[in-house]
Each structure stands twice: as structure tokens, then as C-alpha cells.
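J.: Here you go, sequence then predicted model.
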Amino acid sequence: MELRAEDDDDDPFIAQLSQIAHEPRVHVGEENAAATAYCAGRRSRGKTFNDPVHGHMYFNPKLCDVIDTPQMQRLRELKQLGTSYYVFPGAGHNRFEHSLGTCHLANTVFESIKRSAPRHGLGLTVEDKLCVQLAGLCHDMGHGPFSHVFDNEFLPLRHGWDPKVVAPWNHERMGVDMFSWCLDDNHIDLEPQVVRRVCDFITSNEEGAKEKRFLFDIIANKQNGIDVDKFEYLLRDSYQAGVRMSVDTMRLTSHMKVIDDRICFKSSEANNVYALFHSRASMHQSVYTHKKAKAVEYMVVDALVEADIAWNGRISNSIWSVEDFIAMDDTLLKQIEFCDDPALAKARDIVRRIRRRELYRFVNEYTVPEDQVVDFKPVEAKDITSCQGTNNIPGGLKPDDIIVQCLKIDYGQKGHKDPVENVRFFHYWDDETSCSIAKEQISSLLPRNFVHRVVRVFSRRREPEYIEATAQAFSNFQRRQLGKEAQITPVKRQRFSNDS
């Protein structure tokens, strides 16, 4: 017998509580014998979490089985914003609460698109709903210590991965492995097709999907990037960091429906869609890539590299085994700091410098000219040191003395594309036909380009002579590369001291 989503056995009263203050509201149908049989063998009651961002969130018993496992609870030890927490002290939230919120929003979107369709028109079932909820709950299980710092900075250094080639490991695939292990390790009984579909949702693998492809748009939307993962982290991160956003994600959720097997948005929300991508770019610029947070990030990477060498690759090789990987979290810095092993001396010193706020020094930055953004060639440390000229450093600046960050902030699409080109809309007078809307039809105030590049330079040494030499070399590099000094703060206006 086919079970439809309105036959779900969630407690009707509690399930409605989970949608308080959100549009659209979710009204779960009454229990029936078939739904009860479908969920036989699980705990009898679910749980309600009171969340500062979403209010009361209800999780059915099957979801609670997964929440109460070591694999899921590990996410309590992973800061959602990584090293940004060292700059924004209110942003101490973890990937655990983000995962709960993503699951909650996945359920909200599921109910929204079900309700916007003709009755039974989408053929949505209890299994569909469970798969979407589990994918939202478990999508971040594969993140390592300090999240993207581990993926993008530490692992390529230790394994020598070529940045131009797709890495042999990523947190999505590890998330699938951790989810499968979580079920086996904790004897959680799920149908094989449910496990397979959850794994496909986490990795956005649509190859085997013959129908209901729109369900892949909910958790990790590879078509245009509008998904509940983005909704959740923007809402939570901005709230915790004290940054205001201009997007109304709940309104987007209320004005979506499925047309031609894809999630589409009401045409009146086109400006709101742009606001979503603009909010993401603003968060990257002001929070995620804050220059002090990046300084801490580079120190954490250096500390982890030194510790990994001392521990014979225990950190970097943990990615090949879920049993080893579960022990990898942000507490690694504590382990390094309070370990007396002489081999950890360099790593321990870096961690203690972080504690004393003796960070790598941000020296300066410049914005890449608009006409050079598309064909931008990454700047390396040796490019800067080759322009140093004369200074007071014996032997001169060396590439290891500095760090160059080639920062790219965009609207979530590769290159410099407008992501809204891949968004489908519908008009209120014809909500059965999807269409695209050109940027020119929406507003003349929208951005002309959708990518922004900045080149930054940091000094690992805090002595004034090193910082001055780095600043001068950076200025010389700009004159050689751009024909002028493009940075906002000239060298002669800077003040260098060990206190800054």
C-alpha cells in the first residue's frame, strides 16, 4: 500500500508546534493503521527542541534515533563558523544545531510544495518525507575539525593534492559513510531504499532518480544553490554574529511550488532571490572571511600540520576510516595545547600564541580590477617576495614568512555567472508553467558582475621589520602587476607595532 505524506504518524499537536512563527504552517494528518505499521519498531515518542532561530522544532521518533547517536552528537564539537568564532564571540554555535535546523526547514519546504500542488499531484509519501528529513539532519556528518579549514587548507597540504584536480575526498562522501556507519553501529533499522535515497540527497546524486527529481533541490540544490542548507546557515550565522540580513527566507519558502519536476518561485519573489545571494556574499565578506578570522585560520592550519607530522599522520589519515574520523573535532587544539610531547613543541607554541592573541599580522589587501577578475591568475608568496627590494631583514623575506590569500566572493556559481539565470519562476496568473526572468526585467540596481576578488597578504612574523618589509614588497608587486598601487591604505599611512 502506498503511504502518502498526510498519513504520517507524527503527533499532530507537537508537529504543529514545530511550525510556530513560520509560513506556511504544517498540519499533519491523523494516524492510521498503515502509517503505524510502517514505523513499527521505533521509539514511541518524538522530541521538541526550543531553538532561538526557528522556535519549537519537532522531530519524530525515527529522527531522534539518529540524533541520539555518537556520530550525530560529535557535531556538538564542531563550530559552525570555524575560526570566525575567535572574532565574533556570539557565534559559538555548532554544526549540531545547524543540522537540526536544516532538518526542520527541510520538513517545512516539503510540506509547502506538497500543499501547493493538487491533492496527491506529486505523489509524495511518508518515505519521501523521511528521506528528506534524514538528509537534512545528516548532511554535515562528514565535516572535519574547523569545517572547511580542514577540507580546503589542511588536507591539500598534508596529502599534496593538486588544487586543479578534484580531491579524492570530500565531506559529502564522508557524510554518506558516517551516516551508513551510524545506522549499523547503533542498530537503526531503515529500509535499504531509504538509506540509498538519503545518501543520494546528501551527495546530490541524481543519476538514479527517475521521478521526483525536485526532492534533490531541497537539501543541496546543484541547479541554482537555493536550498534549506543555505537558508539555515544564513539565518543562524547572521543571528549569532549579530549581522543583519536583507532576505526573507520564510517568504521564499511560502511562495514555491513544483513545476516540470523542479522547485520554482513566484515571480514577485525575484528580488528576494537576488537578496538571498547578496546576503550570502555579504556574510562571506564581513564574517566568513574576516581578516582576523583568516589569521587565526592560518595559525590553526600550521598547528595541525605540525601536530600531524608529530603524530605520524593520525589527523590527515583519519579521513580513510570512519572509526578514526569520529575522533576528529575542534578539541584537537586542546589536545595539542596540553600534551607534553616534545615533538609537539612547534604546534603547541602556535596554539598558545592564538590564546594570547598574538596572531599572524594582516598587512594589506587590494581589490582585483574588474577587467582582470575573469582571467585572474592566483598570486603566490614567491610573487610577493620577489618584489621586496632592500629591507632590514638578514637574507631578506622568504616565501614561508608570508601568506597570500586570493579571496573570491561570488553569488555561488562557478565563474562570474548570475545564479538567477538557473532559477525558474511562475506567474500568479499561470502557476502551471515555469519561466525564466531576465535580470533587466527585475531591476536596474542589480549588480553587473557577480564575482569579487581580493588579494591579501599576512605576515607570520610580528616584528615591525618583517611587517614593513612585507608591506613594501606588496606595494611593489602591485606597481609591477597593475601599474599602480591599488590598495586603499598606502604603506606610508600604516603604523606597525607588536601591539596591533
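T.: Received the coordinates, thanks. Residues are numbered from 1 along each chain as shown.

J.: okay, CA-based contacts and neighbour counts for the rest of this
T.: Noted.

J.: Please list the residues outside stretch 172-181 that contact it.
T.: 71, 138-143, 195, 199, 202-203, 319, 322 (Cα atoms under 8 Å, 6 or more residues apart in numbering).

J.: Buried residues, it. List them.
T.: E172, R173, M174, G175, V176, D177, M178, F179, S180 (16 or more other Cα atoms under 10 Å).

J.: how about the contacts of stretch 172-181, which pair is most distant?
T.: The span of the contacts of stretch 172-181, defined through Cα to Cα, is set by V195 and I319 at 21.5 Å.

J.: helix/strand/coil for the nearest residue to D260 once chain neighbours are set aside?
T.: For D260, ignoring the flanking residues on the chain, the nearest one in space by Cα to Cα, 6 or more residues apart in numbering is S434 at 7.4 Å. Under DSSP: H, G, I helix; E, B strand; the rest coil, S434 falls in the strand class.

J.: Pasting the second one now:
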Amino acid sequence: MSKRLRDPVHGLIVFDVENDRVEALAWRLLDTPEFQRLRRIRQLGVSEFTFPGAVHTRFAHSIGVFHSARILVRVIARELRRNGETPDDRKAEVALIAALLHDLGHGPFSHTFEHVQDARGARKRHEQWTAAIIRNPDGHIRPMLEDFRAGFAEEVAGLLEKEDPEDIYHAVVSSSFDADRLDYLRRDKLMTGTGAGGIDFDWLVENIRVAPITLDPPDGDEAGPRRVQTFCLDRKALPAAEQFLLSRYTLHEQVYFHKTTRCVEAMIGRLLAAVADTASGEGNAVERTGLPAGHPLLRFFGKGEETEENYLALDDALIFGSLDAMAKAADPVIAEMAARLRDRNLYKTLDLAEFGADKGRQTSRRRRIEKQFADKLEDGRIIRDDRAAIGIYTEIGGDEERMHKRLHILDGGTPTEISRLSDLVRALEDKKPFLRFYFADKADRDAART
């Protein structure tokens, strides 16, 4: 008997648990507590404050990524045979399970949580948390992977940690056309209801080719450039490739970097930073945060308590469910932020783009605001957001400058980075920064506008 799931993006997703060991393993992994936790983490964090339908989870997304990875693995086999090479079934197995588990390490509100941790000096990204969860001998994931074959857990964790590709199977989980992007671009478009940015998925997949590109050596490596196989697209898929990148651009502009979404992220970041400072400092953390003793946030942010077990206890549902308690906190920042988020009483946004596209005019207005409201910028009553910038290769928390993350087209049989062939892509390659201020008081926002 096969197992089936219905998905709004991919339709019927079938797991052949009787005849395919990898799919049987994938199906069992879905029921582990570590994977079920992804039901409680939204794929788009707080985007539902702006797009009410954006309540899809990293659980659904991860299953869609596994399904997309199966398609890419079949493409690899097709293309390697076309080139007279033999597919590597063991590496394909690693890539498939890595695709399924790639998001295990996301914290609550994902990249917002990472920014809070970065500010505290705890620079452990979600990829590292994912690898740690997979390797954890006391967890549920590692025993299943080791039962599949000895050393399998380390192979999967190692693939997810690698920043520099070694072969074509790495492209399934990290490339310009990886399984993650093939799912989230379509899923996020559907669930937010945005009409722009269609993707000709079937045509793109039909025109994927495997070819070597030249990569710069990793930092500290004196071996020189390397040649590594990755996904490229046939020349006749150039228009679809342009639309694929334009879809990403549009989603970043209209969804991921939406001013209200960014404002909520900044507010949650301020709340979590205040809780973290209180939990790791001196004094009565229970009274100051409003959280009960032993609450997962207090355990995690407590001194020396950032373990896999405490990390896995954190999710979006936990924090949203704790807002009412934190609204009664003795700490004024925690109390205010929690109450505002609970009631959607958001800070008011001022985007400097309102003053026109001229950069000089924007800079002048920024300096004026920073001088006029210096005290409130210092105490957090006004939040400055200058971390967002959009370009055709923009990736949240990403490394779009790496060559294997860029899209290549076969031009006369030679892999060529798409901006050299497309005027459209080249025109959008330079990053466009956003600079916004979020005001606790509407009167301050209105004064800054005048």
C-alpha cells in the first residue's frame, strides 16, 4: 500500500512505502516529534498579519520540497545517462532525505529569531541547528537514519552544512534551481494570493540540463578554482528562466519585504531580545517577563541552556500563545510589545520611498529624522530598518553572490550566467535598498513626514 497526501501546490504526493526504502523512511520521518514541530512554525513567519491566507507551515513546505527533490533526482539520472555517466543512487538517497529535513532547525519566526541571536552573539544559523538535530543521539531522527544504513545521519547532516558544492547532488538542496525554491515560490504565491510572478514549472523542469561551472575556491583554500556540475537550463528556456527569477523578485518586493510584515518582524525581534536579556540577566525573570517558571523561552535564553532539547521546544504557536502572559510583564518593553502584537496595534511605518526615488533627497530626510528623534531611536520607540535590499538574486539570509546560486543558461553548449544573456535580468541585478522607520506613536510618524 502506498501512502498519499493531498497538497494545494503539487496535487497528490505519493509515498511508495512498500517498494521504495527511501520513501518508506521519509514517511516514517514525518511522524517524529522533530518533524511534527514544523506544523507549529509558519513558512512565512508573520506574513499573515498582512496576507491572512499565509498560514501555511514549514511542515507542508518540507513535504513539497521532498516531492520536488524526487523530480530533480530523476532529472539528474536522465541527464547523467544522456552524458554517458552513471547516476549515484547512494548520493541520491542522501539528497532526498536532506531535502525533506532541510528546515528542521528553523526557530520561531525563522529569520527574525536568527537576527535576535546574531545580535546576542549566538551566530548559530538554522542550517547548523538542523545538522545538530539530525546528529543528536538522543533524538528520534538519527536512529531512523542509522537504521537505514550506517553513517547515513552524518551524510545527510554533512550535505546540509556544506556551503560549497562537490557534485550535482548538492544542487538538489542548494543551487539556483534547488528543490526548496521550486516549492516555496509557488506555495508562497498561492497562499498569499499575489497575482504576479507566474512560473512555467513543467517547461523549466523539462529543460534542466547538467553541466559543469567554474567555482572560486572556498575561503582559505589555495587549490584554485574548481569545476563542479550543477543545474543549467537549455537556451530555449531563457524566457521561462527570466520569469522564474522575476517571480522571486516580485515575491520579495510584494510579500517578504512588505512594510507591514517587516514592521511586525521588528516588533517581535524587540520582544524576543528583551525576553532574552531578562532571562540571561539578574533578577526575577518570571515577574519581569510574565512567563511562568520553566517556560521554554526562559529555559532557552537562560545561561548555558541553548541545547537542542530547549530549542525544539520553541515554535510560533508557543510564542503567540504566551503574548497574553507577557502583556502582564513587569518589564515595560516586554509588556508593551506583547500587548501590541496580541491586539495588532502595530508601530506606524514611514518608508523613505514616500519622498521620491532620488537618493539624495532620501538621505537628507533620513538624517533629519535621525537628528529629530535621536532619543526615541535610542530607546526603541522608533525602530530603523535598513537591512532589506532587493535584487534579482535576492535571498533572505542568503548567499546569492556564490556562483552555484546563480542561474546558468547553456549558450552554444557553454553554461553562461543569465545576466550576460538577458537585458531584463541585468537591469534588475543591482540591489535596491529599502529604508524604513517604525514609530510607536502615530504623531511622531506624521511629524517625520512633514
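T.: Cool, the structure landed. Nothing here was measured: the structure is a model prediction, and the numbers come from that model.

J.: What does the TM-score come to for these two?
T.: For this chain pair, the superposition-based TM-score is 0.78 by TM-score structural alignment, normalised by the length of structure 2; 398 aligned residues with a Cα RMSD of 3.5 Å.

J.: coming back round to it: same list (the contacts of stretch 172-181 of structure 1) but as JSON lines, adding secondary structure, neighbour count and distance to F426 of structure 1.
T.: Output for the contacts of stretch 172-181 of structure 1, formatted as JSON lines (DSSP: H, G, I helix; E, B strand; the rest coil; neighbours: other Cα atoms under 10 Å; distance: Cα to Cα, whole Å):
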{"residue": "Q71", "secondary structure": "helix", "neighbour count": "24", "distance to F426 of structure 1": "41"}
{"residue": "C138", "secondary structure": "helix", "neighbour count": "28", "distance to F426 of structure 1": "32"}
{"residue": "H139", "secondary structure": "coil", "neighbour count": "29", "distance to F426 of structure 1": "29"}
{"residue": "D140", "secondary structure": "coil", "neighbour count": "26", "distance to F426 of structure 1": "32"}
{"residue": "M141", "secondary structure": "coil", "neighbour count": "27", "distance to F426 of structure 1": "35"}
{"residue": "G142", "secondary structure": "coil", "neighbour count": "23", "distance to F426 of structure 1": "36"}
{"residue": "H143", "secondary structure": "coil", "neighbour count": "27", "distance to F426 of structure 1": "36"}
{"residue": "V195", "secondary structure": "helix", "neighbour count": "18", "distance to F426 of structure 1": "33"}
{"residue": "C199", "secondary structure": "helix", "neighbour count": "24", "distance to F426 of structure 1": "31"}
{"residue": "I202", "secondary structure": "helix", "neighbour count": "25", "distance to F426 of structure 1": "28"}
{"residue": "T203", "secondary structure": "helix", "neighbour count": "22", "distance to F426 of structure 1": "28"}
{"residue": "I319", "secondary structure": "helix", "neighbour count": "20", "distance to F426 of structure 1": "44"}
{"residue": "V322", "secondary structure": "helix", "neighbour count": "20", "distance to F426 of structure 1": "44"}
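
J.: residues making contact with stretch 409-418 of structure 2?
T.: With Cα under 8 Å, 6+ apart, stretch 409-418 of structure 2 has contacts from A211, P212, I213, C232, L233, D234, R235, L238, R406, L407, H408, V425.

J.: The fifth one -> structure 1?
T.: Pointing back at L233 of structure 2 there. In structure 1, the residue paired with L233 of structure 2 is F265, using TM-score structural alignment.

J.: Also H61 of structure 2?
T.: Following TM-score structural alignment, the counterpart assigned to H61 of structure 2 within structure 1 is H98.

J.: That match against E232, yeah?
T.: Yes - under the criterion of Cα atoms under 8 Å, H98 of structure 1 makes contact with E232 at 6.8 Å.

J.: Report how many residues lie close to the closest residue to R406 of structure 2 other than its chain neighbours.
T.: The shortest distance from R406 of structure 2 to any non-neighbouring residue, by Cα to Cα, 6+ apart, is to S176 (5.2 Å). Neighbour count for S176 of structure 2, taken as other Cα atoms under 10 Å: 24.

J.: again, but for the one 10 residues further on
T.: The local packing of R186 of structure 2 (other Cα under 10 Å) involves 19 other residues.

J.: Same question for F96 of structure 1.
T.: 23.

J.: try the one 10 residues further on
T.: Residue crowding around A106 of structure 1 was assessed by other Cα under 10 Å; the count is 26.

J.: In contact with A99 of structure 2, which residues are there?
T.: With contacts defined as Cα under 8 Å, 6+ apart, A99 of structure 2 is in contact with S62, V65, F66, A69, V172, V173, A179, D180.

J.: go again using 10 Å as the cut-off
T.: Counting by Cα atoms under 10 Å, 6 or more residues apart in numbering, A99 of structure 2 touches 62-70, 93, 156, 159-160, 172-174, 178-180.

J.: and it, what pairs with it in structure 1?
T.: Under the alignment (TM-score structural alignment), A99 of structure 2 maps onto G136 of structure 1.

J.: How about its match: what's its closest non-neighbour residue?
T.: C103 (4.2 Å).

J.: who's in contact with that neighbour?
T.: Per Cα under 10 Å, 6+ apart, neighbours of C103 of structure 1: 57-59, 63, 97, 130, 132-139, 219, 228-229, 232.
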